[in-house]
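**Student:** The sequence and its predicted three-dimensional model are supplied below.
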Amino acid sequence: MRFVPTLVHGVADYIVGIGMILLAFISGTEGSGFWAFILFGLLAIIYSLLTDYELGWKPVLTVPAHLALDAVFAVVMLVLPFVVTLSELLAWVSWVIGFMAAALVTTTRMAPNRTHAG
């Protein structure tokens, strides 16, 4: 059942992206783990900005395309602690983000709730 509005999903997208970047800096993680959190945080923000939903800037991606990218993002976040060296905190955060992203993929409405005048 898809009950999460795209507006709520969009807020989560930006919180996760910004949070990942901030955590990379404040966690003390170095090397590939640091750069992975920076890269995937930036990617989450970029493809959110390019999504055709309420918080998108330039509507290039449809919501279903965005959700497909989120599914890939979820898998990446779930396997990331096994691929790069992360602090214990970032490993847990990575798994939580992965599970939450997967949950949002399956529960977000497929179209934004927009009303068009005209």
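**Tutor:** In hand now; what should we look at?

**Student:** all contacts plus neighbour counts: C-alpha atoms, from now on.
**Tutor:** OK.

**Student:** how about the helices in the protein?
**Tutor:** 6-26, 31-49, 63-83, 88-107 (DSSP state H).

**Student:** Show me the contact partners of the first one.
**Tutor:** Residues outside helix 6-26 that contact it (CA atoms under 8 Å, 6 or more residues apart in numbering): 33-35, 37-38, 40-45, 48, 53-56, 90, 97, 104, 108-113.

**Student:** Ok, the third one next?
**Tutor:** The contact list for helix 63-83, computed with CA under 8 Å, 6+ apart, reads 40, 47-48, 51-53, 91, 94-95, 97-102, 105, 110-112.

**Student:** and here's the other structure:
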Amino acid sequence: MRFIPTRFHGILDYVVGLLMIASPWLFGFADNAYATWTIVIAGVLALIQTVFTDFEVGIIKKIPMQSHLMVDFGLGVILALSPWMFGFADYVYTPHVIFGVFSILASLTTHRVPSRSYRTTTAHEEPLR
């Protein structure tokens, strides 16, 4: 069941991407390199992907929304499993699991196509009929 509009998903991507980047310092695990770099890189990738996605809040508009959602799903799985994959689960795992599961759920509940009004006003494509 997909109920999250693409515009809202994009706004969440920017907020959550920045929060992921800041989380090692916000949640006190910045002294663990693997835990820190895993979530920081995931946040940077989320922001870059959002900037390049062809939807309401994208800037460069090169990645289709369906591809964006597939990457969100894959990144979420990797992020949620990363504490055990990279061996820092004894130190910290909660932020990685929460952000990972959030990404998975967002990818499964967001509309696959931007709103009709966005598609008819996009300059680089023909209007929908």
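**Tutor:** Happy to help now that I have it. Note that this is a predicted model, so its numbers are computed, not measured.

**Student:** Spatially central residue in structure 2, please.
**Tutor:** For structure 2, the residue nearest the mean C-alpha position is A46 (4.3 Å; CA atoms, centre = their mean).

**Student:** Please say which position in structure 1 it maps to.
**Tutor:** Correspondence of A46 of structure 2 to structure 1, assessed by TM-score structural alignment: A44.

**Student:** before we move on, what about H111 of structure 2?
**Tutor:** Counting by TM-score structural alignment, H111 of structure 2 lines up with R109 in structure 1.

**Student:** Would you agree that match is in contact with Y53?
**Tutor:** No: in this structure R109 of structure 1 lies outside contact range of Y53 using CA atoms under 8 Å: 10.8 Å.

**Student:** okay, these two: which has more neighbours?
**Tutor:** Using other CA atoms under 10 Å as the criterion, R109 of structure 1 and Y53 rank with Y53 on top: 25 against 20.

**Student:** For ChimeraX, write a command that selects the buried ones of the contacts of helix 6-26 of structure 1.
**Tutor:** A single ChimeraX command selects the buried members of the contacts of helix 6-26 of structure 1 (16 or more other CA atoms under 10 Å):
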select :33,34,35,37,38,40,41,42,44,45,48,53,54,55,56,90,97,104,108,109,110,112
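
**Student:** List the contacts of stretch 48-64 of structure 2.
**Tutor:** Counting by CA under 8 Å, 6+ apart, 6-7, 10-11, 13-14, 65, 68, 114, 118 sit against stretch 48-64 of structure 2.

**Student:** Scan the residues you listed and report the most crowded one.
**Tutor:** D13 (23 neighbours).

**Student:** can you tell me how far it sits from R7 of structure 2?
**Tutor:** Remark: distance between D13 of structure 2 and R7 of structure 2 (CA to CA, to the nearest Å) = 10 Å.

**Student:** check contacts around F102 of structure 2.
**Tutor:** Applying CA under 8 Å, 6+ apart, we find F102 of structure 2 in contact with G76.

**Student:** and if we set it to 6 Å?
**Tutor:** Residues near F102 of structure 2 by CA atoms under 6 Å, 6 or more residues apart in numbering: none.

**Student:** quick revisit: okay, the contacts of stretch 48-64 of structure 2 in CSV with distance to W25 of structure 2 next?
**Tutor:** Below are the contacts of stretch 48-64 of structure 2 laid out as CSV (distance: CA to CA, whole Å):
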residue, distance to W25 of structure 2
T6, 30
R7, 29
G10, 24
I11, 22
D13, 20
Y14, 18
M65, 31
H68, 28
P114, 34
Y118, 37
